[in-house]
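Novice: fold the stuff below for me.
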Amino acid sequence: MPVDFTAIDFETANSSGASACSVGLVKVRDGRVVEREHRYIRPPFPHNEFSEWNVRIHGITPEMVANADDWSVHLPALREFAGDDMLVAHNAGFDMGVIAKTSTALGLEVPDFRYLCSLQVARRTYHLESYRLPVAAMAAGFEGFSHHDALADAEACAAIIVHSAARHEVDDLDRLAHVTRVKVGAIGPVATRDDRAAHGPMALQ
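Specialist: The predicted structure is shown next:
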């Protein structure tokens, strides 16, 4: 179906959400991937220690990001790449947390983005024993990719959303969220204001 969105995936240096070391971005227009981008990120101090466990998972070492730009350069690039798109990620709370925490660690304003979780959409679309990214992506017809490579994972995530939209016969992500009963999330100042409006004193009256 002709859905438009930007899929995103992060890898981190350690267990800190502020330790982004790699990002993959995939732009989808009319249900097709039209642009891809991968960037290494130099994590901010004191979140820049690489854990052995994380390196074993994604293969990114301190040397690979030593000369990379930090998030202050990558954030404007993300804004430009995504524009007004809704972001999509698998287990989106993690990736949105990386955006928010890495931005905060560098004293940057958390950007406004709406987002949809492909993991939750997959749970409402397929009947699988596991909804991990490789399994859900296989159900969407996307397989044989390098899991934990940020760009490959973003492409897999995009494939899940495009395939799910087709199965549910919808042509935009708000409608996909509605029919699958998955909440559209938001980060940034607008999300904070909306949350206060919904849960503040006036909301109780």
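Novice: CA only for contacts and neighbour counts going forward, please
Specialist: OK.
Novice: in this structure, where's the longest helix?
Specialist: Using DSSP state H to define each element, the chain has its longest helix at helix 150-168.
Novice: pull out the buried positions in that helix.
Specialist: 150-166 (16 or more other CA atoms under 10 Å).
Novice: where does A7 land in three-state SS?
Specialist: Using DSSP: H, G, I helix; E, B strand; the rest coil, the structure places A7 in strand.
Novice: that one against C157, yeah?
Specialist: Yes: assessed by CA atoms under 8 Å, A7 is found in contact with C157 at 6.5 Å.
Novice: overlap in contacts, the two.
Specialist: Residues touching both A7 and C157 (CA atoms under 8 Å, 6 or more residues apart in numbering) are 88-89.
Novice: residue ranges for the helices of this structure, please.
Specialist: Applying DSSP H to the chain gives helices spanning 52-58, 62-65, 71-82, 92-105, 118-123, 133-139, 150-168, 173-180, 189-199.
Novice: out of these, which is closest to R29?
Specialist: Across the helices of the chain, R29 has its closest neighbour in helix 150-168 (10.1 Å, CA to CA).
Novice: tell me the angle that closest one makes with helix 173-180.
Specialist: Following axes from the mean of the first three to the mean of the last three CA atoms, to 10 degrees, one obtains 60 degrees for the angle between helix 150-168 and helix 173-180.
Novice: P189 reaches R114, doesn't it?
Specialist: No: under the criterion of CA under 8 Å, P189 makes no contact with R114, lying 11.5 Å away.
Novice: this one as well, want them side by side:
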Amino acid sequence: MNHLDYVVFDFETANGSRTSPCSIGLVKYIDGQKDSELYQLINPEEDFYPSNIRVHGIYPEDVWDAPNWLEAYPSIISFIGDLPVAAHFATFDVNVFRATTEKYGLPLPENSYFCSCVLSQKILPLRSHKLNLVADYFGISFEHHHALEDAEVAADIVRELANIQRADSIAALVDSIGYQFGQINGSNFVKQKKTRSR
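Specialist: Sure thing, here's the model as predicted:
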């Protein structure tokens, strides 16, 4: 991780369950520049709540012919590769990733992850660090609650925050706020443990 190489992802869900993704958007950055993107509708094989539909506009009929997570998983894992991944408010998206992967009995990847929302909280002087408000701060316009657009904006935000911190790698950016990477298959994104000086 010697460069600004990372993948940002975002889920929309069919209901309040963490096992109900109905779409995922992923954006890959290499050397601080956008490299590629992936958008996939997903059949969650669960009921849709009207409240969720109002947020993202995805209806059950939109995903009838879409792959379920078991079928979509290989292409998603291939896209991510071994890069660190991020999401804006990663607690939600990482838990969706974990819960849905476990639902289908699939192995969790070993990728490290970090949170663009936490980064912005530590770096930017804003009262709220919701995705749309951080985007406004950087003059980025987008269609909120579309998984690919949300991922793309969060990826842009990561790059902007790295520029502010003068971080030439994701590891340096995470370290600059005193945090340590989480692991998709294990630990969470938390503050670094302080070591006692002798």
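Novice: mind checking the TM-score on these two?
Specialist: Between these two chains, after superposing, the TM-score reads 0.90 (TM-score structural alignment, normalised by the length of the second structure); 185 aligned residues with a CA RMSD of 1.2 Å.
Novice: have a look at how far, on average, the longest helix of the first structure is from the second structure.
Specialist: On superposition with the second structure, the average gap between helix 150-168 of the first structure and its aligned counterparts reaches 0.4 Å (mean CA distance after the TM-score superposition for the first structure).
Novice: that helix corresponds to what range in the second structure?
Specialist: Matched against the second structure by TM-score structural alignment, helix 150-168 of the first structure falls on residues 147-165.
Novice: contacts for the matching stretch?
Specialist: 4, 7-12, 23-29, 32, 37-39, 87-88, 116, 119-120, 123, 131, 134-135, 138, 140, 142-144, 168-170, 173, 176.
Novice: what subset of the residues you listed is buried?
Specialist: Among the contacts of stretch 147-165 of the second structure, the ones that count as buried by 16+ other CA under 10 Å are 4, 7-12, 23-29, 32, 37-39, 87-88, 116, 119-120, 131, 134-135, 168-170, 173, 176.
Novice: quick one: map G97 of the first structure onto the second structure.
Specialist: The alignment partner of G97 of the first structure in the second structure, by TM-score structural alignment, is N95.
Novice: residues contacting that match?
Specialist: Counting by CA under 8 Å, 6+ apart, N95 of the second structure touches R18.
Novice: for F48 of the second structure, same thing?
Specialist: Applying CA under 8 Å, 6+ apart, we find F48 of the second structure in contact with 14-15, 59-60.
Novice: quick check: the counterpart of P84 of the second structure in the first structure vs Y126 of the first structure, distance?
Specialist: Mapped onto the first structure by TM-score structural alignment, P84 of the second structure lines up with M86. M86 of the first structure sits at a distance of 22 Å from Y126 of the first structure (criterion: CA to CA, to the nearest Å).
Novice: and the two? Which one has more around it.
Specialist: Per other CA atoms under 10 Å, whichever of M86 of the first structure and Y126 has more neighbours is M86, with 19 against 15.
Novice: next, the contact list for the more buried one, please.
Specialist: 5-6, 113-116, 173.
Novice: distance of it relative to C117 of the first structure?
Specialist: Distance, M86 of the first structure to C117 of the first structure, using CA to CA: 11 Å.
Novice: again, but for P62 of the first structure
Specialist: 29 Å.
Novice: out of the two, which sits in the busier spot?
Specialist: A direct count of neighbours by other CA under 10 Å for P62 of the first structure and C117 places C117 higher, at 23 against 16.
Novice: what is the aligned counterpart of the more buried one in the second structure?
Specialist: Matched by TM-score structural alignment, C117 of the first structure corresponds to C115 in the second structure.
Novice: which residues are in contact with that match?
Specialist: C115 of the second structure makes contacts with 86-91, 189, as judged by CA under 8 Å, 6+ apart.
Novice: A20 of the first structure now?
Specialist: 10-13, 41-43, 98, 102.
Novice: try it again with 7 Å
Specialist: 10-13, 41, 43, 98, 102 (CA atoms under 7 Å, 6 or more residues apart in numbering).
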